[in-house]
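Enquirer: Provide a 3D model corresponding to the input given below.
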Amino acid sequence: MTDGEAEIALTGEETNPTVTEDATLSLYLRSPYTIEAIEKYYNQCLPIYNAALEGDWEAANSIIKQHPTVVRARITEGWETVLHIATTGKHIRFVKELVAKMTRSDLEMTNRRGNTALCFAAVDGTVAIAKVMVDKNDKLPEICGGNGVKPLYMAALSGKRDMVKFLYERTKVADWKECEKVKLLTTCVSTYLLDTALTLIEEYPRLTVAKDNNEETALHVLARKASIFAARNQPGIWSRFIKCENSMQTLALKLTNSLIKNIFDLHDLDITNIIKEAPKLLFAAAYSGNTEFLIRLLRGFPDLIWQSDQKNQTIFHVAVLNRDERIFNLLHEIGSAGKVIATQRDRNGNNMLHLAANFAPPCNISGAALQMQHEILWFKEVEKNVQPLYREMKNSDGKTPQDLFTENHKELMKEAKKWVKDIANSSIIFATLIATVIFTAAFTVPGGTNDKSDTPIFLNKRLFGVLSISGVALSFSTISTLMFSSILSSRYTERDFLRSLPLKLVLGMMTLFISMATMMVAFCTTFFSSDQHGLVWINVVFTLIVPVLVVYVLLKCPLLLDIIRSTHRTRTLFWPCKRLFDSHATCHV
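Expert: Below you'll find the predicted structure:
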């Protein structure tokens, strides 16, 4: 079953065409439309349907007292009973009262598609409702629903963790066929129910090497689930929480370790055979960026570092293509083997540096210039790891890595140049305007001078000394103007986008913000020092001034932080973390 098949099992085509309809238990309108059928519909079917849908037990109970057989009647064209409808509405009290009036066999009634009410509860995930039904009839978990699957499997497909735990305890999984068990296992991994998957592996170790109907083992599915392991690489406060015994990341690592250990215990040591039959195990992890999974796999089977795919590319070549620094950094941890792997060429004659010259897949980096910076950084890093001969080597198309890089990034270079120029042009106007205003204000004495002593009238006021801050504003606005002028006159070479232009942008934007802030302070100081009405205007002035700074921060700070973060990453992105053979090592990238 695929991820949507739980819903298909409930709402798809009729799966039990051999079941015949009992007219005495059907209240919905159908041909022939006899007077008796119409009366039953309006007097019994419609009222109890609405009551079940709304959870109105008092209204439903009054109908049941008059017509006791309505509890087992089919009240929709899909053959749903009152219990089916109440279950979809999640009306726990209604279901509890209704089940008390039903027999064990009543609970086993299926709709046209072969689903019992428990199947509806399993997909919906309301454990309290499922418990009421199973307590009344413990055979319900063993009754297959649509597409011939049991409620436990439906709950797993829907990702209902609490329901899966409940039904797992009430279902005789030991009696299932191996194909059913492995399908449940791979489904639990797919829907992140790792605690149940771990329980299955512990109870049935042979499931480790068993394949589902998609010819995949649990390891194949887990290899694609990079998001399960993602939080383990998160720095800071998150690392305190992910160490929880039952966290998703901890369970994922336990499951991976258990699966690999079981392969050894089952004497099925040649995992390469599994990879040859379904090569997506190792390379699905590489393409999805599942570093933690790869590390566990390589610890158990170190020879896998030499494994190549159909393009004759290793996981490190894939890491370069996908710009996955966490996997690429493992190259530094395997010693001289890394140097050998770096010399490998794919079927098109591309070495690792050629792959770094390809245009990267879409990423979360904002701004064309920062994307270009990231691309150049990768190219330079891979260039360090290949032999000098490979830097000038041509591929089957007769192109060197540098030729390929320039060709593939031509459009990005144009966009990056425009992006930087647009920021510089808009910012330099602002910086020049501030410099002009501050330059004039710097030589103007607030309140004028005393005609007799030729000293400033407000010289003795406490705020007068603060006016010197206008000189600071002038200095920073001048620096900002120079920075943006330097950007506009730049040659815009590839090397400039690595550090020169980003650093100038950071310096220009920071000095612009400081000059604007100090200009506002100087303005407020001038206003208050010359104000003759005390503090009456303070609130008014701050109400007008503060929003200007706030708006600037909200508009420019995200961009500034992106540039700072991206530039900082140029120094830390490729730090080796020594995680491959150290189980306690962590890396925060």
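Enquirer: only C-alpha atoms for contact and neighbour calcs from this point on.
Expert: OK.
Enquirer: Tell me, how many residues neighbour the spatially closest residue to Ala223 that is not a sequence neighbour?
Expert: Nearest residue to Ala223 in three dimensions, chain neighbours excluded: Ala285, at 4.6 Å (Cα to Cα, 6 or more residues apart in numbering). Look at Ala285: counted by other Cα atoms under 10 Å, it has 24 neighbours.
Enquirer: Okay, and Ala285 sits in which element?
Expert: helix 280-288 (DSSP states H and E).
Enquirer: Distance of the residue nearest to Ala223 relative to Ser490?
Expert: 42 Å (Cα to Cα, to the nearest Å).
Enquirer: my read: Ser480 touches Ala431, true?
Expert: Yes. Shown here, Ser480 and Ala431 form a contact pair, counting by Cα atoms under 8 Å, at 6.3 Å.
Enquirer: out of the two, which sits in the more crowded spot?
Expert: Neighbour count, other Cα under 10 Å: between Ser480 and Ala431, Ser480 has more, with 31 against 26.
Enquirer: for the more buried one, what are its contacts?
Expert: Taking Cα atoms under 8 Å, 6 or more residues apart in numbering, we find Ser480 in contact with 428, 431, 507-512.
Enquirer: switch the cut-off to 7 Å
Expert: Going by Cα atoms under 7 Å, 6 or more residues apart in numbering, Ser480 touches 431, 508-509, 511-512.
Enquirer: Now render those residues as CSV, adding distance to Asn262 and secondary structure.
Expert: Output for the contacts of Ser480, formatted as CSV (distance: Cα to Cα, whole Å; DSSP: H, G, I helix; E, B strand; the rest coil):
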residue, distance to Asn262, secondary structure
Ala431, 66, helix
Gly508, 59, helix
Met509, 57, helix
Thr511, 60, helix
Leu512, 61, helix
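Enquirer: For the comparison step, fold the sequence that follows:
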Amino acid sequence: MHDQAIQFVKQVCVEAAKLDFPKANGIIGPSILVATTFGISEVVEEIPTVFPEAIYVKNEMNQNVFHVAIANRHKNVFNLIYQFHDEFIGQINLSSQDLTGNSGLDLVSCLNSEQELNLRGDAAGATLQLQPLVVTIVFAADITVPGGSNDNNGLPKLSKDKAFPIFIISDALALYSSTSSLLIFSSILTSRNVEVDFLHALPKRLIDGLITLFSSIISTMIAFGATLYLEFGHNKAWILVPVIVFSCIPVTLFMSSQFPLLLDMIESSYGHSVFGQKSDRILY
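Expert: From the prediction side, this is the model:
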């Protein structure tokens, strides 16, 4: 269906290109601008092969196709510029200004500050509401160990149980990681509101915060499972099955909701650049 739609668009452009220039430009020009606005790079890629003049079309704001791609943050459309000959690239003046006085570089720097701040605040704020609860739980569990303490020497009564070291290690890791996550997300909320922070510092802090948050959730579930086993699981190995199953629920919920964001942040911060030639096809 997708390939058929692209072929249909190409055929429409072929028929429209047979008309005189004003009519053809009036049909194809707005189409490529709309496709650019919505980030439909396949359509934008096909039109210049049939009607090259469409790439020079400008909208009511005096913005060409690549200005519109920049303004709408469609890197897939902007990357098509690498598939044109050098002579054509020289004719596309990204430094030209639109009706508001913005050039291509100005459009790049015009970040939606309110949207970025809201996104940052929502992610960090939601975590800050969760993390004190996690810190409180694991700290209380560390003080009141399962089985209580021996009245004679003060040592935990279940200290010789094989599951006890698992409880101690996971509980300590949960406390350290949840506290670290709390501090990291606090630093995000209190950071400077400048563009360079959104490019480098804040994405890396968000990555660190999500990783430590994920670590604290896993460690808390392990500590909780070890506690249940220490209290009720002696000679009852079957109790591990429901403990493991139910412990996987919060981990799975976190993975499904936050892991895609974490992957995107890692890719954008440490991966290859999103800009560059993606195809060897020459358009014009």
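Enquirer: one step back: what lies in contact with the helix holding Ala285 of the first structure?
Expert: 219-220, 223-224, 226, 275, 293-294, 315, 318-319.
Enquirer: ok, back up a step: out of the contacts of Ser480 of the first structure, which ones does the second structure keep as well?
Expert: Among these, the contacts conserved in the second structure (both residues aligned by TM-score structural alignment, their matches' Cα atoms under 7 Å) are 508, 511-512.
Enquirer: could the residues you listed go into TSV alongside distance to Arg571 of the first structure and neighbour count?
Expert: Formatted as TSV, those follow (distance: Cα to Cα, whole Å; neighbours: other Cα atoms under 10 Å):
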residue	distance to Arg571 of the first structure	neighbour count
Gly508	21	27
Thr511	23	22
Leu512	26	27
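Enquirer: anything in contact with each of Ser480 and Ala431 of the first structure?
Expert: By the contact definition Cα under 7 Å, 6+ apart, Ser480 of the first structure and Ala431 are jointly contacted by Leu512.
Enquirer: isn't Arg205 of the second structure right up against Leu182?
Expert: No. Counting by Cα atoms under 7 Å, Arg205 of the second structure does not reach Leu182; the two are 11.4 Å apart.
Enquirer: So for these two, which sits in the more crowded spot?
Expert: Counted by other Cα under 10 Å, Arg205 of the second structure and Leu182 do not tie: Leu182 has more neighbours, with 23 against 16.
Enquirer: what range in the first structure matches stretch 70-79 of the second structure?
Expert: Stretch 70-79 of the second structure corresponds to residues 320-329 in the first structure, going by TM-score structural alignment.
Enquirer: contacts for that stretch?
Expert: 289, 291, 316, 319, 355-356, 360-361, 573-574, 576.
Enquirer: mind checking how far Asp124 of the first structure is from Thr493 of the first structure?
Expert: Asp124 of the first structure sits 58 Å away from Thr493 of the first structure, going by Cα to Cα.
Enquirer: For these two, indicate the residue with more neighbours.
Expert: Just comparing Asp124 of the first structure and Thr493: by other Cα under 10 Å the higher neighbour count belongs to Asp124, 22 against 11.
Enquirer: distance of the closest residue to that one other than its chain neighbours from Leu157 of the first structure?
Expert: Computed as Cα to Cα, 6+ apart, the closest residue to Asp124 of the first structure that is not its neighbour in sequence is Thr88, at 7.2 Å. Computed as Cα to Cα, the Thr88 of the first structure to Leu157 of the first structure distance reads 17 Å.
Enquirer: One more: Phe464 of the first structure?
Expert: According to Cα to Cα, Phe464 of the first structure and Leu157 of the first structure sit 73 Å apart.
Enquirer: in the biggest helix by length in the first structure, what's buried?
Expert: As assigned by DSSP state H, the longest helix anywhere in the first structure is helix 538-572. Of all the residues in helix 538-572 of the first structure, those buried under the rule 16 or more other Cα atoms under 10 Å are 545, 559-560, 562-564, 566-567, 570.
Enquirer: One more: stretch 55-62 of the second structure?
Expert: Applying a neighbour-count criterion of 16+ other Cα under 10 Å, the buried positions in stretch 55-62 of the second structure are 55, 57-58.
Enquirer: Just name the closest of these to Leu230 of the second structure, please.
Expert: Ile55 (70.2 Å; Cα to Cα).
Enquirer: who touches that closest one in this structure?
Expert: Neighbour list for Ile55 of the second structure: 48, 65 [criterion: Cα under 7 Å, 6+ apart].
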